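Trainee: Return atomic coordinates for the entry below.
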Amino acid sequence: MLPSCNSAQENNNTVAKDVTVVETVTDAKTRVLLRAQSALKTFDDQSKILLSFENNDRTKWTNLPLGIVQRKGISIGDMTNSQRIAVHKLLSELLSSKGYLKTTGIMHLDNILEKHFNVPHLKWSHKQYYFTFWNTPEKDTNWGFKLEGHHLSLNFTYADMKISSTPLFLGTDPAEVRETEYAGWRVLGEEEDLGFLFINSLNETQKNKAVLKDKRVPRDILTNPDAKQRLTAFWGIKASELNKEQKTLLKIIIEEYVHNLEHSLAHREIEIIDNAGFNNIHFAWIGKTQRSDNYYYLIHGPTFIIEFDNSQNHIHSIFRSKTNDFGKDILKDHLKNNPH
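Mentor: Below you'll find the predicted structure:
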């Protein structure tokens, strides 16, 4: 049920006041906190959107649509306009402009599916993306939030004024829209193009190392929610075996994923990757190296994993930390420095 006009106006006034306060703050982490507090204030009934930090669902994720899985939190469709605005402003604090546009593009793809390719039992729509807070956002508490729906899982964890931003899952169906007035639209086109550009920059000796001929193209990323364990083996060609131009291309691919995050978060992740040794990163490819709708690549470093899978014009991709998914490392540091 929509709120009364007076209630809606009060929420709008609260959002406007909080926005004014946030826009005077230059520290990025404080801005995130204030945006989160402002977003939560717009919900009079917080029983669904505000869950315990210890809730088991905090460290679970899925890219499946509503109709196959049930979700926690409140859907975009059930929010008021002021609530949607506040949530989008929070997202804009943590995502770069291109990360934000990819996120909203993925959500809009579901509107295309609903309009042109509707399947009755699958609830495709941007209205079916769910937002959840894990604990009340406060400076001295552990809290986080999740935005999740079909082909999207954003997971942010906040502790000791530090932010964890993985796992970060983005997918598209279709990878390339080939019918309707949206024909030609590719939300994750850059990730796809850069992958082909890199693999075909390799000479035959390098390509023989990078392409895993004994493996079939997986139908999903290997670190999908149902996977029993993380990837541990390093496959393919090592960055130390690349020339200068190829290393630059590999770095550009990595940055395409990492720079979905806002500037300071992205550069912190890049610093972690560089400190672990860029030459220790491996790149592996499965499938044909010519354009197709059936291929996979993996970029695996000491501290991170990037996966990209295109199966029948249907993309799944992920950037994740090997130690800090769902804030594992920052929470460990928090407990170490603040014994309970």
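
Trainee: contacts, neighbours, all on C-alpha from now
Mentor: Fine.

Trainee: Which parts of the stretch 201-340 of the chain are strands?
Mentor: Using DSSP state E, counting those that start in this stretch, the strands of the stretch 201-340 of the chain run over 237-238, 282-287, 294-300, 304-311, 315-321.

Trainee: The last one relative to strand 294-300, how many degrees between them?
Mentor: If I follow you right, that is strand 315-321. With axes from the mean of the first three to the mean of the last three C-alpha atoms, to 10 degrees applied, the angle from strand 315-321 to strand 294-300 works out at 10 degrees.

Trainee: Am I right that N118 sits in a helix?
Mentor: No: assessed with DSSP: H, G, I helix; E, B strand; the rest coil, N118 is coil; it does not lie in a helix.

Trainee: ok, it - contacts?
Mentor: W124 (C-alpha atoms under 8 Å, 6 or more residues apart in numbering).

Trainee: Alongside the first, I'd like the structure of this one:
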Amino acid sequence: MTNDGRNGGKPTAPPAGRERAAAAMSKAAATWLGTLSREQLLFALYESPLDPAAEAERLRWYYTPTHHGGLAIREQTAYQQSLAMQLVATGLSEAGYATVATVMGLENILDQVEGWRVDWGRERGRDPGLYWLRIFGRPGDPVWAWRFGGHHISLNNLIVADRVVSTTPCFIGADPAKTPLLGGSLHPLGGIEDQARHLARTLSAPQLRQALLHPSAVSDIVSGNRPRVRHGDTMMHMQDLWRGSFTDPALARLVDDIDRRAEEGSGYTEEDHARVAITVPPRGVSARDLDEEQRQGLRRLLSLYTGRAPEDLAKDHGAHYASDSVLDEVHFSWVGSLEAGQPHYYRLHGPSVLIEYDNTQRHANHAHSVWRDPASDFGLDVLAEHRARTAH
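Mentor: All right, here's what the predicted structure looks like:
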């Protein structure tokens, strides 16, 4: 769904749109790099994705509070931080950028929620300055990429021949998912939760039997941080979601304890995990079995994820799913309770889209959401075509 659209019925953005987005990214990336010291560049700038070692690093992505690789925001001057965030903004819509910036700020709230005690082996465990930016190759090269990530954020972009060809995996989480404000509440992912629940509640009894994979919620997204999603994948456990293993026994025990409590909360066994595994063909109710109002609700939910992308690309995705034949291939599934405030998980899955959302941990006040393209995450298919063309 996020590649250049040359095969498999994938969406094709007007070239001007993808080129415009790439030009904005290239300008912002070059400006940021131009302010960095030699020492900072050692962390910020990596080899091109065409280099095998650099490509292996590019495919490592995380949403836990682990080291994501690159130059951390807190290791930059105020001016450099502004330039870094300007680059981040080129990879997102206005609403997408506001959501990402809000999630970064949630680290201050989470620190208080946890009693200021969690450190994750670093000076401050919940640190809004610990978001890392890394560029692979030089902006303007035939192939280059950039990545921004930290706790509950992972943005991955690939540019080939001056066109943005991939913006997934795109992960945004929120902990707490909902927190009180004076006169209201802060709920960064509330819209994508409410829209999905509304769609699920419109399902008839036969439709819901197709859509409901399990009455109890799985404790995390199922695809985890795998670089590729495959048939039969089951939920990854907490211990596997970090950059390496902990040398501190206390931190290792903490991760084990978090995973144990999450599994006890869900009550899942291996058989239960198999029931909600990612499969091809997808599980759930097909869009072709939905009525017109439900189909429009599904399109709206899709747009709340694809709308994270820069506006030109988001418009293209919207046009793609306006096609009835394309929408027919998307399946919607639900796991857990339909009641607001109760643990739940949902999934949208089709040939070129995998969307997952869970709000289960911390008494259903800790949400994860991810938008992926099983056929073209990280632009791997486009990159393979580029290698094949340039090898001859």
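
Trainee: Now the equivalent of S333 of structure 2 over in structure 1: closest residue in space, sequence neighbours ignored.
Mentor: Applying TM-score structural alignment, one finds that S333 of structure 2 aligns to A284 in structure 1. Leaving aside its sequence neighbours, A284 of structure 1 sits nearest to G236 (C-alpha to C-alpha, 6 or more residues apart in numbering; 4.2 Å).

Trainee: Report the separation between the one you found and M107 of structure 1.
Mentor: Distance of G236 of structure 1 to M107 of structure 1, given as C-alpha to C-alpha, to the nearest Å: 33 Å.

Trainee: again, but for N224 of structure 1
Mentor: 20 Å.

Trainee: So which of these two has more stuff around it?
Mentor: Set N224 of structure 1 next to M107 and count neighbours by other C-alpha atoms under 10 Å: M107 wins out with 23 against 18.

Trainee: Now do the same for the more buried one: its match in structure 2.
Mentor: So, by TM-score structural alignment, M107 of structure 1 is matched to M104.

Trainee: Likewise for K72 of structure 1?
Mentor: Using TM-score structural alignment, K72 of structure 1 pairs with G69 in structure 2.

Trainee: I figured that match was touching I135, is that so?
Mentor: No: taking C-alpha atoms under 8 Å as the definition, G69 of structure 2 is not a contact partner of I135, at 10.2 Å.

Trainee: Trace K29 of structure 1 over to structure 2, please.
Mentor: Aligning on TM-score structural alignment places K29 of structure 1 opposite A22 in structure 2.

Trainee: Confirm that its match sits in a helix.
Mentor: Yes: A22 of structure 2: assigned to a helix according to three-state DSSP.

Trainee: Quick check: it vs R230 of structure 2, distance?
Mentor: A22 of structure 2 is 29 Å from R230 of structure 2, by C-alpha to C-alpha.

Trainee: List the residues that contact H344 of structure 2.
Mentor: H344 of structure 2 touches S216, A217, V218, W334, V335, G336, S337, L338, D358, N359, T360, A364, counting by C-alpha under 8 Å, 6+ apart.

Trainee: What is the most widely separated pair among those residues?
Mentor: Spanning the widest gap among the contacts of H344 of structure 2 are W334 and A364, at 15.2 Å by C-alpha to C-alpha.

Trainee: Next, the contact list for the residue positioned nearest the centre of structure 2, please.
Mentor: The residue lying closest to the centre of structure 2 (C-alpha atoms, centre = their mean) is F171, at 1.7 Å. Residues near F171 of structure 2 by C-alpha under 8 Å, 6+ apart: Y63, H152, I153, S154, L155, H368, S369, V370, W371.
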